[in-house]
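In: Predicted model and sequence follow; I will ask about them next.
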Amino acid sequence: MTAEGTTERVLRLLALLQRRPAWTGAELAAELRVTARSVRRDVERLRSLGYPVHATGGVGGGYQLGAGTRLPPLLLDDDEAIATAVSLRLASAGPIAGAGEAALRALAKLDQVMPPRLREEVRAVHGATETLAGPGAEIDAEVLVTLARACRDAVRVRFSYTGGPEQRTVEPVRLVTTGRRWYLMGWDPQRDDWRTFRLDRMRDVAATSWRFRPREHPDPAAFVQRAVAESPYRHRARIRLHADPAAVRDRIPPQVGRVEDDPGRAGWCILTAAADRLDTIAVHVARLGFPAEVLEPPELRTAAADLAARLRDLSG
């Protein structure tokens, strides 16, 4: 086989290893239509190029592409390349500090090696897309990585938190984003309870060497949603809506409110929302377009009536 043919086969081998977590030698040989000995030689070629290909022997053994100390080039098919380029474009306008510049550098590198036909498709998507910067707080990328590793390795983190004088030590479980903000859910040994923390309010974040045994925990997304909806705003309201809960959840961002089934009425649900102004809650409920009944507080009815009167004056 020519050197060009060998190179093409090695690239095909790399693409196969990237496609799924593990392959047996026999499976790779069948896919590449070569002998098991050729597969072993091609694996060695990949290792010499910096790809950490792990091999295990015995029954059920095989080859697996692992994480290495440096990032070698990736093989992307057409759909993956387009999706990556579009994602990088969105990341360039994201709320993570420093990520925008890094995303633009990566996008420039990807654009340089893309075939012309894919480059034109990506540029067409870019040309038809505008990114509206949201009001979310900017997050330090280093803080995000530190917390993610601590969640993975089950080690406690220590940080200062805006609004509290003391230093906090937490057993981190999961990072949750609402699109506008990032939150950490974790066990607070000092409070002996689960807590959520906004990443933009955390300072001097550091992972400790203190490992912990993960405990049973509530669903992180649901827990953060509940905490956000019940955060210490000036007003908190509960409204019964004549609508399917799934339909309401599609229209209510998690940072705005929590939607639950109404156990007393089929086809109804309960919306819990909080805000600094009652008329803000009234506007959100009115925009949903569903029949609604205020459960609490009664002052919300007054705020809604005042808002309706102002709207009538505006429309007149």
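Out: Here it is on my side, so go on. Numbers count the residues shown, from 1 in each chain.
In: Only C-alpha atoms from now on, for both contacts and neighbour counts.
Out: Fine.
In: Tell me the buried residues in the helix or strand that Leu147 is a member of?
Out: Using DSSP states H and E, the element containing Leu147 is helix 141-153. By 16 or more other Cα atoms under 10 Å, the buried positions in helix 141-153 come out as Val143, Leu144, Leu147, Ala148, Ala150, Cys151.
In: The following helix or strand past that helix relative to helix 141-153, how many degrees between them?
Out: As assigned by DSSP H and E, the chain's next helix or strand after helix 141-153 is strand 155-161. Inter-element angle recorded for strand 155-161 and helix 141-153: 150 degrees (by axes from the mean of the first three to the mean of the last three Cα atoms, to 10 degrees).
In: Tell me the one of the buried residues of helix 141-153 nearest Gly289?
Out: Nearest to Gly289 among the buried residues of helix 141-153, counting by Cα to Cα, is Leu144 at 37.8 Å.
In: about what we covered before: export the buried residues of helix 141-153 as JSON lines, with columns for distance to Leu104.
Out: As requested, the buried residues of helix 141-153 are arranged in JSON lines below (distance: Cα to Cα, whole Å):
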{"residue": "Val143", "distance to Leu104": "21"}
{"residue": "Leu144", "distance to Leu104": "19"}
{"residue": "Leu147", "distance to Leu104": "24"}
{"residue": "Ala148", "distance to Leu104": "23"}
{"residue": "Ala150", "distance to Leu104": "28"}
{"residue": "Cys151", "distance to Leu104": "28"}
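In: which two from these end up farthest apart in space?
Out: The distance between the two most remote of the buried residues of helix 141-153 (Cα to Cα) is 12.3 Å, for Val143 and Cys151.
In: before we move on, back to that, show me what the helix holding Leu147 packs onto, helices and strands only.
Out: Counting contacts by 3 or more Cα pairs under 8 Å, 6 or more residues apart in numbering; DSSP states H and E, helix 141-153 packs against strand 155-161, strand 167-177, strand 202-211.
In: ok, structure two:
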Amino acid sequence: MSEAGTTERVLRLLGLLQQRPVWTGPELATRLGVTTRSIRRDVDRLRALGYPVNATQGVGGGYQLGAGRALPPLLLDDEEAIATAVSLRLAAGGTVTGASEAAVRALTKLDQVLPRRLRAGVRALQGAIATLDGHRFEVDAEALLLLARACRDTVRIEFGYVDLAGAATRRRTEPYQLVATGSRWYLVAFDLDREDWRTFRLDRLRDPRITTLRFSPRAHPPAVELVQRAISVAAYPEPVRLLLHADAETVRRQVPATVAVIESRGPGRCLLEAGARDPAWVLLHAARLGHRFEVLGPAAVRELAAELGRRLAEAAGPSTSH
């Protein structure tokens, strides 16, 4: 076979190895129309280029593309290349410090090697995409990776933390999971000094340090639900509780998860809990959903609902019906 043919086959082999975790030699030979001996030679060629291809013997063995000390070139098909380019474009407006610049550099490199047929399509997509950044809360990329490793390795971490009131404390925690809400990152962890689960905003976290103390994972609440309740309900002194005459899934499609907690109360009924500095906003938004609802509490909010109802009735003027 010519050198060009061999190169094409090696690239096809690399593409197959990237598609699934393990391939046997006979499977690869059948897919590429060659002998298993040729597969062994092609694997050696990939290794020489820096691709860490692992080989295991026996039942369940085969060839596997592993992780190496350096990042070799990736082989992307058309759909993967377009998806990567668009994702990098969106990452350029992200919330991780340094990631925007890294995304721009990676996007530039990708653009240089894209085939002409794809480059025009990718640029058209990029030109059509705009992001409304608003107020972003950036977090340090190294700190994010450190916390992720601590969650993975189940080791305790210590860090300084500044709460909403500006008070600074030092925390000792068992980290569980990182949660991103779009504009902010949160760490869900068990606070050893307070003996309870806590959520920590990463932009308020200072000087995180991994200790050498491992821990056994505790029974834990779902991290996403814990963060949702922390930012939509627990952050306020007394949340508004409404009983809506609608299915929970219907209301969840209407109300962002960062705004309220929705719990089913049977067919056609659900509980909405939401905090707000001004409870009137919760009542007005609930009224706009288009469902009947009742105010369960607090008592002051029931009185407020009655007052708002009187004001709205007056604003509508006298009834014209006879």
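Out: Happy to help now that I have it. Since we're looking at a predicted model, the values are computed, not measured.
In: tm score of chain vs chain?
Out: The TM-score (TM-score structural alignment, normalised by the length of structure 1) is 0.92; 313 aligned residues with a Cα RMSD of 2.2 Å.
In: before we move on, what SS does Asp79 of structure 1 have?
Out: helix (DSSP: H, G, I helix; E, B strand; the rest coil).
In: contact partners of stretch 31-39 of structure 2?
Out: For stretch 31-39 of structure 2, contacts defined as Cα atoms under 8 Å, 6 or more residues apart in numbering pick out Arg9, Arg12, Leu13, Gly25, Pro26, Leu28, Ala29.
In: buried subset of these?
Out: Buried subset of these (neighbour count, 16+ other Cα under 10 Å): Arg9, Arg12, Leu13, Gly25, Leu28, Ala29.
In: between these, which is nearest Gly309 of structure 2?
Out: So of these, ranked by how close each gets to Gly309 of structure 2 (Cα to Cα), first place is Arg12, at 69.1 Å.
In: That closest one - nearest residue in space that isn't next to it in sequence?
Out: Leu32 (7.8 Å; Cα to Cα, 6 or more residues apart in numbering).
In: what about that neighbour, how many residues close to it?
Out: Leu32 of structure 2: 17 surrounding residues under other Cα atoms under 10 Å.
In: Buried residues in stretch 230-242 of structure 1, which are they?
Out: When neighbours are counted by 16+ other Cα under 10 Å, the buried residues of stretch 230-242 of structure 1 are found to be Glu230, His235, Arg236, Ala237, Arg238, Ile239, Arg240, Leu241, His242.
In: The last one pairs with which position in structure 2?
Out: Using TM-score structural alignment, the equivalent of His242 of structure 1 in structure 2 is His245.
In: Can you give me every residue that contacts the equivalent of Arg258 of structure 1 over in structure 2?
Out: Applying TM-score structural alignment, one finds that Arg258 of structure 1 aligns to Val261 in structure 2. Contact partners of Val261 of structure 2, counting by Cα under 8 Å, 6+ apart, are Gln228, Arg229, Ser232, Val233, Leu272, Glu273, Ala274.
In: how far away is Val261 of structure 2 from Ala55 of structure 2?
Out: Applying Cα to Cα, to the nearest Å, the value for Val261 of structure 2 to Ala55 of structure 2 is 50 Å.
In: At which residues are the strands of the stretch 151-300 of structure 1 located?
Out: Secondary structure of the stretch 151-300 of structure 1 (DSSP state E, counting those that start in this stretch): strands at 155-161, 167-177, 182-188, 193-198, 202-211, 235-241, 257-261, 269-275, 292-296.
In: What residues in structure 2 pair up with the third one?
Out: Spelled out, it's strand 182-188 of structure 1. Mapped onto structure 2 using TM-score structural alignment, strand 182-188 of structure 1 spans residues 185-191.
In: now the strands for the stretch 1-150 of structure 2?
Out: Using DSSP E, counting those that start in this stretch, strands in the stretch 1-150 of structure 2 cover 53-56, 62-65, 96-97, 139-140.
In: quick one: Ala189 of structure 2 and Gly98 of structure 2, what's the gap?
Out: Applying Cα to Cα to Ala189 of structure 2 and Gly98 of structure 2 gives a distance of 25 Å.
In: repeat for Pro267 of structure 2
Out: Distance from Pro267 of structure 2 to Gly98 of structure 2, by Cα to Cα: 48 Å.
In: Looking only at neighbour counts, state which of those two leads.
Out: Just comparing Pro267 of structure 2 and Gly98: by other Cα under 10 Å the higher neighbour count belongs to Gly98, 15 against 10.
In: Three-state assignment for Thr302 of structure 1, please.
Out: Thr302 of structure 1 is classified as helix under three-state DSSP.
In: List the residues that contact it.
Out: Contacts of Thr302 of structure 1 by Cα under 8 Å, 6+ apart: none found.
In: State the distance from it to Arg236 of structure 1.
Out: To Arg236 of structure 1, Thr302 of structure 1 is 15 Å away according to Cα to Cα.
In: residues contacting the residue nearest to Ala274 of structure 2 when sequence neighbours are not counted?
Out: Of all residues beyond its chain neighbours, the one nearest Ala274 of structure 2 is Ala260 (4.5 Å), with distances taken as Cα to Cα, 6+ apart. Ala260 of structure 2 makes contact with Gln228, Arg229, Ser232, Val233, Leu272, Glu273, Ala274, Gly275, according to Cα under 8 Å, 6+ apart.
In: Show the contacting residues for Glu294 of structure 2.
Out: Contacts of Glu294 of structure 2 (Cα under 8 Å, 6+ apart): Leu242, Leu243, Leu244.
In: Give me the distance between the closest residue to Arg236 of structure 1 other than its chain neighbours and Val176 of structure 1.
Out: Excluding the flanking residues, the one nearest Arg236 of structure 1 by Cα to Cα, 6+ apart is Ala274, at 4.2 Å. Distance of Ala274 of structure 1 to Val176 of structure 1, given as Cα to Cα: 20 Å.
In: Neighbour count for those two, which is higher?
Out: Ala274 (23 against 19).
In: farthest-separated two in the contacts of Val261 of structure 2?
Out: For these, the farthest-apart pair by Cα to Cα is Gln228 and Leu272; their separation is 12.8 Å.
In: neighbour count winner among these two?
Out: Just comparing Gln228 of structure 2 and Leu272: by other Cα under 10 Å the higher neighbour count belongs to Leu272, 25 against 19.
In: Perfect, that will be all.
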